[in-house]
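K.L.:
Using only what follows, build the 3D model:
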Amino acid sequence: MASRVDPIPIPHLKGYVFGEKLGAGSYGTVYKAKAASTPIQRPSSATPQRPSSATPFSRPLPSTYAIKCIDRKGLNNTTRDLLVNEIRLLKQIKHENIVEMYDFQYDENYIYIVMEYCAGGDLSMFIRSKDQLPERRARPFVQQIAKAIKFLYDKHIAHMDLKPENVLLTTSEVNPTLKIGDFGVAQHISKNRLGTTIRGTLLYMAPEILSSTTYDARVDLWSIGVILYECLFGRPPFVCLTVQDLVETIKSNEPIDIPADARITTDCRDLLTRLLQRDPTKRIRFEAFFRHPFVANDISSQLARADELLQTAIAFEQAGNLNKALKHRICALDEYASFLKIDPIPERRRAIRRKVQEGIIEAENLKRRMHPALALETSAVLKPQTVSPTVPVNGINLLELSNDPNVDAAYKRCQQGNVFANQRKYRQACEEYESGISGMLTAMQSETNLTKKKILHDMISSYLTKAENCKKYAESETLDLQINKIKEDNADLTLDGTNDDLGEKQQQQQGHCLVQ
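P.N.:
Below is the predicted model of the structure:
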């Protein structure tokens, strides 16, 4: 006779109407739920008294919730401890960037945790939907995560499992509010130490956790660095085929590779580098993290820095140094453009947008004025070398200039530099010229024949001029790319609906409707 299998009981909680399943974890399933029409009576197990109306995040109880249902029969000692820890901590913490727990109850089958509902899914889903995020989108996310971590840090709590899946969004539209959730492995800090037990998710776990050493709350800063990296590049900094390879890669002493050509600001690169320090003693400290210019949300001081860059650009332009003028103007425009997504004041945002649009025109005018100074007489400066290595120069065959066989190789590198220069591949041309010049310099230093030495000197001088001109062209192309990036970002802002009053009103409404 076949054994009887008891049916799995359906979760049911008085005062709530369950809807779609939102997801399932290791020891719980989360459902979307609506409040019943009758008032919900809070039991004695519910959260402590709600914050007063004076607190900035206090609001009426919502009508929609996310309810985590934990099967009591499926709990073991470990998951039971995690659950108790999560409920204990969530009863203590109320913050606009932390998922709020409204209630918890239990029956003979389930433990129910009634949570704030976030309609935008999690940050991992958001990143995947965009492939990767431009810095101007990633920065407000990091700033909101930092606000939550500052709140936890002041309460001596470390989250221990920060990852995109545990960062929820209130909406999938523009300017979502972020909410950190899942406090199962979070811990109170004791004497600035957390211990040596392994906690968290491997991909976002700090190296010191895996190295059997005592660690502190700075493990959260490492995790934030990994999250920022994933936002900017669409993937974590580690890609491994096996768990063991991943563990060894995280524990290694190799610095984290941040692409040199990444389109990120100096502030962003600096923060990413300081967060992803494998040695926790070299990692940025919490106080410096909260004050870092990429994180700090003091718009006025950042605008002052952008204004200063603009004034410096104007001064360089008046002095006739157009190259430095353009570089400083682009830096100023990049600073201004980064504010457009985070500045809460519509009037100032409109003024900044006008300044960016006008600044782009001025930058392009500067670029056009620079071109005559960079223009090269291609026929005279970039044309291929007409002297053959077998044709005598002043009675001397170029192949006889030195007993060093590398001279011919150096000459050919410079010839290849000419080819690249005429193809407008200026960076590659510079590399070839510099390599060839280096070989010729070595030969010239060991040459004793004054005539041969003079010929080598003249060739080096000629190729140095070409290399310098190609470097100027390469710098000019870089400036073009930077201007185009700012233009693209400005176009993106228009598409996002931030270029008109209606779009701004919509953003304000979405920013204040955290949970409907």
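K.L.:
Please make it C-alpha for all contacts and neighbour counts, starting now.
P.N.:
Will do.
K.L.:
ok, now how distant is the residue nearest to Y106 when sequence neighbours are not counted from E20?
P.N.:
Nearest non-adjacent residue to Y106, counting by C-alpha to C-alpha, 6 or more residues apart in numbering: Y112, 5.7 Å away. Per C-alpha to C-alpha, to the nearest Å, Y112 is found 16 Å from E20.
K.L.:
residue boundaries of the strands in the stretch 351-500 of the chain?
P.N.:
392-393, 396-397 (DSSP state E, counting those that start in this stretch).
K.L.:
Go through those strands and name the closest to E165.
P.N.:
Nearest of the strands of the stretch 351-500 of the chain to E165, taken as C-alpha to C-alpha: strand 396-397 at 69.5 Å.
K.L.:
Before we compare anything, build this one as well:
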Amino acid sequence: MAGPGWGPPRLDGFILTERLGSGTYATVYKAYAKGIEHLLGSILGSQGSRIQKDTREVVAIKCVVKKSLNKASVENLLTEIEILKGIRHPHIVQLKDFQWDGENIYLIMEFCAGGDLSRFIHTRRILPEKVTRVFMQQLASALQFLHERNISHLDLKPQNILLSSLEKPHLKLADFGFAQHMSPWDEKHVLRGSPLYMAPEMVCRRQYDARVDLWSVGVILYEALFGQPPFASRSFSELEEKIRSNRVIELPLRPPLSRDCRDLLQRLLERDPSQRISFQDFFAHPWVDLEHMPNGESLARATALVVQAVKKDQEGDAAAALSLYCKALDFFVPALHYEVDAQRKEVIKGKVGQYVSRAEELKAIVSSSSQTLLRQGTSTRDLLREMARDKPRLLAALEVASAAMAKEEEGGKEQEALDLYQHSLGELLLLLAAEAPGRRRELLHTEVQNFMARAEYLKEQVKMRESRWEAETLDKEGLSESVRSSCTLQ
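P.N.:
Okay, here's the model as predicted:
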């Protein structure tokens, strides 16, 4: 058995080496699997040792001392083994096998050479939003997989998130010692996890459900972007006071973050679980955007959309072709992130350039015809305003829509126009729902449809511009390059 001053335990089939970490019940070691290379090493001497060193499998072995386990920790260990045995996911650490002897239970795990996310953040102080977003997509992908199987982790924190390597890190969720099979409506009452990352309802009411994992995700995201968790404290009493407080969590103004990123943070770090973002909304949130997460299918999906775009283009349907080219770009950029072969990456970038050029030509055609339609609708708009004289809210919302149209006509202000359209539509949709049947309702319904079409069109333009910029700057600021440069910071 291992202990202070002792070497690692002995386990048949493995050579245990350095200690990677330890907790209350377990110590984790780096280990090498003995295989045919080990036998060759015995036969061939030093030459065989070189073969063994170069080719033998590296694993992490979690050694749990049997006599340190109480009833609750035995149940946790069995749950961890049961959950991990049935899981195969690229962003969850794989349990390869488990063994036991008279003194220890051994969990033989996938080895992650990049250490944990906590160390990765602290050696770099903060992570760029672009890098953090890809890590968050990978974590969300793992959580979606677990959520579909009614599994809650219940101890999400940077120390339990490992990195496959430092050269091209992929996130791997680990340490399922507190994990539970929980339906979304299941409630628990046992404190689990680490106070800094623990949801307020777990600490204050000791009554919680699966949504505690979403709070922990928010704390991890906050720490990655700002360098420390929101409840960082000098003492436990200070920490407890912050957790029990009803104060809204303020987001620092620096570093500057995108609107979507700030929106997600605020919705994750909602103290009231009933007001917190739902799992489905989290997975679909535009900043997480799991649909466009870089993976092996990104290029195939982009190509399929381009085929449809070309067909619509040949049929003379410029609006449909433009929309499909924009959707294809949403997959081409992740495909570029995912591709590791430099030659293939250049080919993809060349194709992207061609499709962007054609999309720009189509944009000019569509924009011209849509401006004509907007001008043709002026008389309808004027009539609606005349009929809305007794409805100040309706008049105000229509004025905001007019401001959106003015911004759109200026050119180059798509985001400002989109924001105004969305603000106007938020009000107009409520007013439409409350409007009594009649001519005014018909006119309002038509205008709402027009404004929604404009907003969707502008949304595609903003997305296309962002995708084009990201594709063009990938060589300088691509994910692996961003991560690699941040890896050199000490």
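K.L.:
Got a TM-score for the two of them?
P.N.:
In this superposition the chains share a TM-score of 0.58, using TM-score structural alignment, normalised by the length of structure 2; 322 aligned residues with a C-alpha RMSD of 4.0 Å.
K.L.:
hmm, back to that, comparing Y112 and E20 of structure 1, which residue is more hemmed in?
P.N.:
Between Y112 of structure 1 and E20, Y112 has the larger neighbour count (other C-alpha atoms under 10 Å), namely 22 against 10.
K.L.:
Which residues are in contact with the more buried one?
P.N.:
The contact partners of Y112 of structure 1, by C-alpha atoms under 8 Å, 6 or more residues apart in numbering, come to L13, I67, K68, C69, I70, F104, Q105, Y106.
K.L.:
Of those - the most surrounded one?
P.N.:
Most surrounded of these: other C-alpha under 10 Å gives I67, at 30 neighbours.
K.L.:
which residue sits closest to the equivalent of it over in structure 2 in space, ignoring its chain neighbours?
P.N.:
In structure 2, I67 of structure 1 lines up with I61, judged by TM-score structural alignment. Computed as C-alpha to C-alpha, 6+ apart, the closest residue to I61 of structure 2 that is not its neighbour in sequence is I108, at 4.6 Å.
K.L.:
Residue in structure 1 paired with the one you found?
P.N.:
Using TM-score structural alignment, I108 of structure 2 sits opposite V114 in structure 1.
K.L.:
residues contacting that match?
P.N.:
With C-alpha under 8 Å, 6+ apart, V114 of structure 1 has these contacts: Y65, A66, I67, K68, M101, Y102, D103, F104.
K.L.:
right, so the strands of the stretch 351-500 of structure 1: which one is the most enclosed?
P.N.:
strand 396-397 (a mean of 14; mean count of other C-alpha atoms under 10 Å).
K.L.:
for that strand, the distance to its chain's centre please.
P.N.:
58 Å (C-alpha atoms, centre = their mean, to the nearest Å).
K.L.:
From V212 of structure 2, how far off is the residue mapped onto T201 of structure 1 from structure 2?
P.N.:
Under the alignment (TM-score structural alignment), T201 of structure 1 pairs with S194 of structure 2. From S194 of structure 2 over to V212 of structure 2 the distance is 12 Å, taken as C-alpha to C-alpha.
K.L.:
Of these two, which one has the most company?
P.N.:
Between S194 of structure 2 and V212, counting by other C-alpha under 10 Å, V212 is the more crowded of the two (23 against 13).
K.L.:
Can you tell me the closest non-neighbouring residue to the aligned residue in structure 1 for that one?
P.N.:
In structure 1, V212 of structure 2 lines up with V219, judged by TM-score structural alignment. Of all residues not flanking V219 of structure 1 in the chain, A206 sits nearest, at 5.3 Å (C-alpha to C-alpha, 6+ apart).
K.L.:
Am I right that that neighbour is in contact with S223?
P.N.:
Yes: the pair A206 of structure 1 / S223 is scored as a contact, 6.8 Å apart, by C-alpha atoms under 8 Å.
K.L.:
The match of V212 of structure 2 and S190 of structure 1: what is the separation?
P.N.:
15 Å.
K.L.:
Let me see the contact set for D260 of structure 2.
P.N.:
Counted by C-alpha under 8 Å, 6+ apart, D260 of structure 2 has contacts P286, W287.
K.L.:
A helix includes it, no?
P.N.:
Yes: counting by DSSP: H, G, I helix; E, B strand; the rest coil, D260 of structure 2 falls inside a helix.
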